[in-house]
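**Q** with the sequence up front, the predicted model follows.
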Amino acid sequence: MSTEPETTQDAEPGTPGADAAAVAPEPAGEGVDRVDGPSGEGDVSGEGDVSGEGSESSGTDGGTGTEGTGSAEGAAQLSEAAAELAAQRVERERIERRKAEKQAPIEAGGKLSGTAADLLAAVRAVESGEKPVAAAFREPEPAPRGTAPEPVRQPRPVTAPAAPAQAAAPEAVAAVRAVLTGAGAPEALAAPVVAVLGEGAGDRLREDPWQLLRVPGVRPEQADGFARALLGAECGPDDERRGTALTVWLLEQAAVAGHTALDAPALTAALSQRSVPDPDAAVQSALAEGEALVFQDAPAAAPPAPASQDDAEEPQERPVRILIGLERYALAEESLADGLARLMNSVPKEDGSAADWEREAASAPRSAGELIRTAATHGLVLHTGGEASRSEAAALLHAARALGLRGWAAAHTSGGRDGFADRLARQEPADGSATGTATGAATVAGLLSGAEGPARDADGALDLDVLVVLDAPQLDVETAAMLAESLPDGARLVLSGDPGVLWSAGPGRVFADLLAARVCPQVASRTPDPGPIGELVSGIGIGELGQVEAPGKEVVIVPVRDAGEAVHRTVQLVADSVPRAIGVPAEQTQVITPGHGGAVGTRALNTALKERLNPGPGRFGGFDPGDRIVHSPAPGRALPGRVVRADTEGLHLDCSGTPVVVPREQVERTVRHGWALTAHQAVGLRWPAVVVVLPGDAAAALTRPWVYTAFGRAERHLSVVHGVEQALPRAVAEVPQKPRTTRLQALLKAQTPTAD
């Protein structure tokens, strides 16, 4: 591998800036400021190593917010002050631009300012049939496909979150607002409270103030303050209502972290930390009121052998594990286990004899042939492998089509869907002589919503015979349960994916639990990912981080010493070095960083990249036409795209060729700039070039699956902005996926007790 391609143009580092709407903890501390070389570029000299050996990085990691240690303290503080001054300068310039834009008088609504004045001007322009006058709309509009009428299937889950707010009765919102303001709580919570608690939300809050914890984003200390203001002297930490609400809140937080249940001791310990005097009573109260469910599961490991003959003569009680979980996830895991057992126990549809299946398997490459043979006689098959293994899944669908079976593939993202559709097309005969039932590709969300994929039969099941789910590690328990319930008896389900990538954003670890349970056949791909990037990622998958030969600069290491240098070099790579030296344009280069907050998080990098690649005033919620964005219509879904325009309907996006309109009230919550993403947002997607940024303050967040996922997003070129020194090889070798507590593995083994 090599260092960064030589650069001849100085790239401004941009302004990281702070974001008041941060939703993740800000990584602390920057390293020592760098001193640029004579050219002002600060070009890296010498070979860079992914493992950090020989790196020029000399910064210190921050873990508690302290800016460096020892003699580096003054320099680190200077770096922080410089960054803050730069952020203030940009903010002052933005304020001056807004003042200049508001000089012209407004005939009506003259007292409006800021966003309200901008929207009024846009509305008047639309009403008069003219183009809006806002600066954001002065640029020429993109390709015509962005302005084409939306297809009938457009109202997908994208707009679903708006339904509860629209359905809330004004009188119910007013009643809740009165309760909130009377206790000093923000009245902006009124609509969310009604959406969560229903029409009688006001009365429910008066009876139990801690019901406020059910609203997303509300923390226990805020609910405690609200309860004190509402109840006065009657409020206390031993209130049974408080213990129940905190129990439910902790289980919800556990679900956000990926758990479908919690060990009872862990839950009671967490309640103790929240000053609940009797945690066991709080848990029992939540169980009695039906807020949570209790389960007894046998531990995964067998009990230890008796130490002596006397011990062996006494009957040994089998230890059990007590788990507490929310009903929705408990039912989802049980439904999933039942659905998978049904598929495993039902006889696969017999379209084609054993000889026909064998003929198709024999004509396919080795790994693909094994997958075809296994799917011929089993209703559930697990298929593991990297990006190259998707060709084997395509071969299976090609064989199914030749045998008259209706086969479909479902990917996690639209990019994965389109890429797999291209693979299917490449396997079709060039003369167009293909016969059999048509195959196709869809997204998992589109398949379940009915916007993509096959129709449903009279029983409501998907009208197909073979379903290959790509990116299977991204399935959470609720999505997987809906898929299993949607398949008819006799259908074949193949769950295909790379077990080394990050798990799902939602609760559960479905693919990992199935692999561990060993209740169905597993086919491991023997098709390696090609090239230096494939070799590097394969090594990471087994815990080894070494150098690879990259004669075509497929892998480039850029050592940095502090946060400011990391931002500068990232912008330089995307805007100049990679397009010039590698031939990949900036719009096809993706930046990946560990978190949203901090001096080198997605917010700071997106600010700097927007300033360089698409500067503009951000007149609609901080966005301008041409901005790269990521749209998250639901938790765990990330749809990359571009801003087309903005009007009174909302923000118009183009997400992989699909027009999407995000209403104004949802923009701040569901749309972010997308030049820089986290690895969780990028999973399931690939780009021609990827720049992975590893600042020194992110060392503690690195794990082997994170590095594996981030590095594996690159197709042709990977640049690593490296500031974590030895933390990177240590994470690859020693830090596995964070564990999750689930019940699926035990449920699956109970469904198939004879499985090994």
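**A** The structure has been received and is ready for your questions. The structure displayed is predicted, hence computed values, not measured ones. Numbers count the residues shown, from 1 in each chain.
**Q** going forward, measure contacts and count neighbours with C-alpha atoms only.
**A** Noted.
**Q** how far off centre is the helix or strand hosting residue 396?
**A** If you go by DSSP states H and E, residue 396 is part of helix 390-402. Centroid displacement of helix 390-402 relative to its chain, using Cα atoms, centre = their mean, to the nearest Å, is 28 Å.
**Q** packing partners of it?
**A** Here helix 390-402 touches helix 354-362, helix 366-377, strand 407-411, helix 414-426, strand 466-469, going by 3 or more Cα pairs under 8 Å, 6 or more residues apart in numbering; DSSP states H and E.
**Q** burial count for residue 603?
**A** Using other Cα atoms under 10 Å, residue 603 has 26 neighbouring residues.
**Q** residue 426 too?
**A** As a burial measure, residue 426 scores 11 neighbours (other Cα under 10 Å).
**Q** contacting residues for it?
**A** By Cα atoms under 8 Å, 6 or more residues apart in numbering, no residues touch residue 426.
**Q** okay, pairing it with this:
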Amino acid sequence: MSTEPPETTEDAEPEGAPAEGAQDSRAAQDSEAAGTQDSEAAAAQVSEAEAELAAQRLERERIEQRKAQRQAPIEAGAKLSGRAADLLAAVRAVESGEKPAATVFEEARPAPRRPAPEPVRRQPVAVPAEAAAPAADAVQAVRGVLAQGGAPQGLAAQAAAVLGEDGAEVLRADPWQLLRVAGVRPEQADGFARALLGAGAGPDDERRGRAVTVWLLEQAALAGHTALDLPALAAALGRQGVPDAEDAVQNAISEGDVLVFQDAIGEAGDAQEDEERPVRVLVGLERYALAEESLADGLARLVNSVPERGDAGEEWERAAASAAGSAAELIRAVAGHGLVLHTGGEASLAEPAALLDAAHGLGLRAWAATHGPVGRARFAAAAKGSGVATVAGLLSGAEGPGRDADGALDLDLLVVLDAPQLDVETAALVTESLPDGARLVLAGDPNVLWSVGPGRVFADLLAARVCPQIASRRPDPGPLGELVSGIGVGELYQVEAPGKEVVIVPVRDAGEAVHRTVQLVADSVPRAIGVPAEETQVITPGHGGAVGTRALNAALKERLNPGPGRFGGFDPGDRIAYSPAPGRTLPGRVVTADGEGLHLACGGEEIVVPRERVEQSVRHGWALTAHQAVGCRWPAVVVVLPGDATQALSRPWVYTAFSRADRHLSVVHGVEQALPRAVAEVAAKPRTTRLPVLLAPQVPALDG
């Protein structure tokens, strides 16, 4: 590993912005903001993102119907009674150290389920473009209420889209419903409520308590949680000035705004015969709760359905025998199981490629799906002749094999790469879309950052051990592979880099960090490494701050593609990051702009972003966050670690950022000992999920 001495030349002085916090929640907020504009605009035709969201809506309706069949909803009312009241009484007993009532525990015990429930299939349905935008009169009515309450009238379209055609009446009756609009905080909603209600808008208003409860759970989802422990939720409500947190949660449950769950802790055999198993009480939003439950059912169906091999058993074995090492193990595991997990780095992609080749040799309809177009192109090069799609394109019907008469994907084997990026909703859609008897392989690097959306599906499945897990024995080669492998186990090695594969560039302050980054991309890396600027990617911890993506992109544009930015700040040739939907980022380049919108080239695809969507869904992309870069790789990467990035660093963040480089990695280093400390000590932030608990009664864990 070599160290390049800093230079002192003219520093770039980008406009600063407030530093952003934890990468999980901030990246999710950015993705959500980028996707919000999609619901505001009436496009001329249905986009891939709209088709995907339509499929998700239909899936949620199906899940809700099945949920209603199993469990009657809690009746609305000012206070709780019956089961919900008993449950909350048990919560108080748990918090005081007493055991929960036996009747409550027994009632909350999951009912026996079929080992392989048959899903209700559904075809993707295109949503008319005009349905994506609220009616003009509804927007105007909401704008009037917002003006009366002193809120920004620019929120009118978003509020009308979220609250529906009666949004104005909803806000007058309950001003705190403004919290349902992305970006609005409780203190802002409080000011709006005071302007509309006067002295009647107090902190003890039960409408405020319910709305803040839902808002906190939405914020938790942005940070990756599918639910929150009730004590944690109550504490958060207290910090938001809700005087009676328990009463607020009761009201939210009774009104159907949130759901409450009681999950047993530990194994069934851990408790003595005369003791009850300890439990934890969780509160969550119906959207994520039902998706996680649907995912558990779909995974159980796959695990408990052993694929029929018939006469092909010997052919599977011959295919495995012709493969080498862990590729042979993967083929054998897939031959006899409906769900298989595969772990490994970039070099391990050869093993899913070998699996697909073997499956095609057996006459199976086999496809692979990646996180984005860049990953699709990389895997297509490794798996010659195999069908490769993106997960979003597969679900929306824009890519892939299409669907059969029952609405299931028309395939026998699906390999999902970049599996750590699957959130619970997307994963539920994937599993429920598979036909009976199909095989699913989830493959990815377990050390990278988890999904932007809620859940930790891949990590939960690895921990649950409900299916075969094949770990690749193919290490990524060279000094970069050695460096990244060490980070994965918590060690920041000093690697030998005779070809300048890894270069450390120390900096003293933010201005120097920006200057050195621009110099590396525009001059040093092309000259010394031979990688042009357009193939070098900058990665930094956040969007804001003096060395965030905004500041770096401004400086890089000025150096690499200066221009007036006549179309929403963009010019032809600008590198961009396009977010067609929450949690999805497509790196690309501006081709041109005209009356239709901004024309982009993203991973070989031509995309037109309508003028009204540009501001919220397109950013400059010379510099990205690690979350935006996941699933992609570039010949050269410059990772920027400014002094104010210390709190954002963790082992998964460093691993993800450093492993995006194929040939060369430069580290603009201003955090001193915070980097090795983060690699050694700061693991992934925990997420509260229910998938392991939901799987346990349906799928036994494998021995060993």
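**A** Right, received. Where do you want to start? Just so we're clear, the structure is a prediction, and the values are computed from it rather than from any experiment.
**Q** closest to residue 339 of structure 1 out of the helices and strands packed on helix 390-402 of structure 1?
**A** Ranking those by proximity to residue 339 of structure 1 (Cα to Cα) places strand 466-469 first, at 14.2 Å.
**Q** mean per-residue distance, the closest one versus structure 2.
**A** Superposing on structure 2 and averaging over aligned pairs (mean Cα distance after the TM-score superposition for structure 1), strand 466-469 of structure 1 comes out at 0.5 Å.
**Q** now that strand: which residue numbers in structure 2?
**A** Using TM-score structural alignment, strand 466-469 of structure 1 lines up with residues 413-416 of structure 2.
**Q** centre-most residue in structure 2?
**A** Centroid-nearest residue in structure 2: residue 452, 2.4 Å away (criterion: Cα atoms, centre = their mean).
**Q** for that one, what is the corresponding residue in structure 1?
**A** Matched by TM-score structural alignment, residue 452 of structure 2 corresponds to residue 505 in structure 1.
**Q** so for its match, what's the nearest residue that isn't a sequence neighbour?
**A** Among residues not flanking residue 505 of structure 1 along the chain, residue 636 sits closest, at 4.8 Å (Cα to Cα, 6 or more residues apart in numbering).
**Q** same check, this time on residue 571 of structure 1
**A** Distance criterion Cα to Cα, 6+ apart; nearest residue to residue 571 of structure 1, sequence neighbours excluded, is residue 609 at 6.0 Å.
**Q** surely that neighbour meets residue 675?
**A** Yes: taking Cα atoms under 8 Å as the definition, residue 609 of structure 1 is a contact partner of residue 675 at 6.8 Å.
**Q** neighbour-wise, which of those two wins?
**A** Legend: neighbour count by other Cα under 10 Å for residue 609 of structure 1 and residue 675, higher for residue 609 (30 against 27).
**Q** how near is the residue nearest to residue 571 of structure 1 to residue 355 of structure 1?
**A** 58 Å (Cα to Cα, to the nearest Å).
**Q** what's the answer for residue 192 of structure 1, then?
**A** With Cα to Cα as the criterion, residue 192 of structure 1 and residue 355 of structure 1 are 60 Å apart.
**Q** tell me which of these two has more neighbours.
**A** Neighbour totals were compared for residue 192 of structure 1 and residue 355, and residue 192 leads with 19 against 9 (other Cα under 10 Å).
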